[in-house]
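In: here are the coordinates; sequence isn't available:
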C-alpha cells in the first residue's frame, strides 16, 4: 500500500478463517475503515487450493465482471512477490499494457508470469466472453497471455519490456518488483545465484527478504552468540581501563 500510487485500492479474498485472521490486525482494520482495503470471502463453490483451482478462479468471467468491477486494471501479487519501495518509477507507467509480468523468455513477443502481473480487466473479459479454458490445461497466465497476444488492438509487454517490470528468471538491475516461486523456495540462479546478486537485491529491495525462506540462525545471533560477541567487544575496553 505504501509503494503503489495512492489511488490504488486493495482487495483481500480468503476463507472465513483467513479473513478473520487478517482482520485481527489494527492496521488492517484502519485501512478497511479508510476505504483503502476490502476484505472479501471466496464463494463456497469456488476454491484456490492448488494451481489448477487458482487457474479456474482467475479465468472465471464472474471474477472480472462482478468482483473487480468497475476496475480496469488488476495487479496480481502472490506471497512470493514484492514491489520495491526504492524503485524510482510507479506502477501507473505500465497502464498502457494489457498484460505485463516477468518474462519466461527474453525473446517473447508477449506473456509473462502471473505471480506478479498487471492485467487489463476489459481485455481479459473480451477473451473470456468468447473462449473458455478447459480444466487441467495450461496454467491461467499461459492461457490468458496466449489469447491476449492475439487479441486485436491489445498490447502485451514483450520479453525485453517486461524485464523492467518484474525480476524472476532474468537479471535486470532495478525492476519494479520481484517474483520468485514456490513461496520463496524456488530461487533462479540468474537472479539469486551469486552473493553479489543477492546483496544487490537486499540493498535495493530489502523488503524482498519477507518473501524468502531464510535461516534466521544465520541472520540473527542467538543469546549465547550475542553474549560472546558482547564479551569480545567489551573485554578490551575493560582491560585497557
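Out: Sure, I can see it. These figures come from a predicted structure and were not determined experimentally. Residues are numbered from 1 along each chain as shown.
In: C-alpha from now on. contacts and neighbour counts both.
Out: OK.
In: who's in contact with the closest residue to residue 58 other than its chain neighbours?
Out: Among residues not flanking residue 58 along the chain, residue 140 sits closest, at 6.6 Å (CA to CA, 6 or more residues apart in numbering). Listed by CA atoms under 8 Å, 6 or more residues apart in numbering, the contact set of residue 140 reads 54-56, 58-59, 114.
In: here's the one I want to compare it with:
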C-alpha cells in the first residue's frame, strides 16, 4: 500500500531478512524530486542507506545538503527505526517538503557489512535511481571537505571511485564504497554481465572490493582511476592534504601515514572530526518496540 507524506512517496512493505527480496518503493525518486523541484538535476543523486536512529547523523546529512551544489537531489533509504526522527527534524523538513530529499522506507535492515554488500550489488537499487547517471553514495562515517578545491562532479569521468585502500601504485586499485561515486549504468553492466557477486567462487565478500577487482580485470573497458588519482577524491588510509571527502580518517590513516598527517588532514578538513561516529556506527536499540522481530539490539 502506498501513502503520501508531503510531496514524496514511500511504501510500507513487510519485513524481510533477505536483502535480495527488498521491494523498492513505487516511483523513481530522482524523477520525483525533479518533478517537485525542477531546479534539481536528473543526472546525479546523493544516496544514503541508513537504518539506524541517531539524531547526529541527520545534521550530518545537512552538511552534505549545504556543501554540494543546490541542484543535487538526495535519496535516503531508511527503516522504521529512524522514520519518526527523519520526518520530525526541523532542519530536514523543508527539504522533504520541497522534494529535494526523498525518503524511502525499506522492508529490511542491514546488521552486517555482508548484508549491505548484497543490497549494493542488487540491480533494482540502481534501476530505481534512473535516470541519474552518477551516484554519490555516502555513509555516516564519511563526510565532505567543504574547503576542497575539487568537486564531486570532477570525478564523474570515472565509473567507480572511492578512497583508495591499496598502498602501492603497482597493486590493482581497490576503492572503499562508503564514500564513492558510481556510474549507474556501469554498476548495472557489472551486475548483469560479470560473474555475480554471490557466485560460489567469488573470494570478495565486500561489494566495493568486488566492484574494484571485477571492473579492473574485466575485458570491458570500465573507466577507473589510479590509486594516486583517487587520493584527491577521498582519504581513508592514503594521505592527501585536502580531498573532496574523507572516510573514517582516524582509523587507518595513522597506521599508514602517521599521526602528523592525520592532524594536517583534519586541520584542512575539520568536518572529518565532526562525524556522528568516526569509527563507524553501531545499531542502536529500537526506539519503538524493543520486542519487535525487526528490532536490532545494540552491538557490544
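Out: Thanks, I have it. Remember, it's a predicted structure, so these values are computed and weren't measured experimentally.
In: if we can go back for a sec, possible to save the contacts of residue 140 of structure 1 as JSON lines with secondary structure, neighbour count and distance to residue 16 of structure 1?
Out: JSON lines is the format used below for those (DSSP: H, G, I helix; E, B strand; the rest coil; neighbours: other CA atoms under 10 Å; distance: CA to CA, whole Å):
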{"residue": "54", "secondary structure": "helix", "neighbour count": "16", "distance to residue 16 of structure 1": "18"}
{"residue": "55", "secondary structure": "helix", "neighbour count": "23", "distance to residue 16 of structure 1": "21"}
{"residue": "56", "secondary structure": "helix", "neighbour count": "21", "distance to residue 16 of structure 1": "20"}
{"residue": "58", "secondary structure": "helix", "neighbour count": "17", "distance to residue 16 of structure 1": "20"}
{"residue": "59", "secondary structure": "coil", "neighbour count": "23", "distance to residue 16 of structure 1": "23"}
{"residue": "114", "secondary structure": "coil", "neighbour count": "24", "distance to residue 16 of structure 1": "25"}
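In: the residue nearest to residue 58 of structure 1 maps to what in structure 2?
Out: Under the alignment by TM-score structural alignment, residue 140 of structure 1 pairs with residue 207 in structure 2.
In: okay, the residue nearest to residue 142 of structure 1 when sequence neighbours are not counted and residue 145 of structure 1: tell me how far apart.
Out: Sequence neighbours aside, residue 111 is the residue nearest to residue 142 of structure 1 in space, at 7.0 Å (criterion: CA to CA, 6+ apart). Residue 111 of structure 1 sits 5 Å away from residue 145 of structure 1 when distances are taken as CA to CA, to the nearest Å.
In: between the two, who's got more neighbours?
Out: residue 111 (28 against 23; other CA atoms under 10 Å).
In: number of nearby residues for residue 222 of structure 2?
Out: 19.
In: that one against residue 216, yeah?
Out: Yes - with contact defined as CA atoms under 8 Å, residue 222 of structure 2 counts as touching residue 216 (7.4 Å).
In: ok, back up a step: what touches both of residue 111 and residue 145 of structure 1?
Out: Between them, residue 111 of structure 1 and residue 145 share the contacting residues 99, 156, judged by CA under 8 Å, 6+ apart.
In: the closest residue to residue 210 of structure 2 other than its chain neighbours: neighbour count?
Out: Nearest in space to residue 210 of structure 2, with sequence neighbours left out and distances taken as CA to CA, 6+ apart, is residue 204 at 5.5 Å. Residues contacting residue 204 of structure 2 under the criterion other CA under 10 Å number 14.
In: please enumerate the helices of structure 2.
Out: 29-36, 55-67, 83-88, 93-98, 113-120, 123-128, 184-193, 207-217, 227-231, 253-257, 259-268 (DSSP state H).
In: what's the mean distance for the fourth one versus structure 1?
Out: What it means is helix 93-98 of structure 2. Helix 93-98 of structure 2, aligned to structure 1 and superposed, deviates on average by 1.2 Å (mean CA distance after the TM-score superposition for structure 1).
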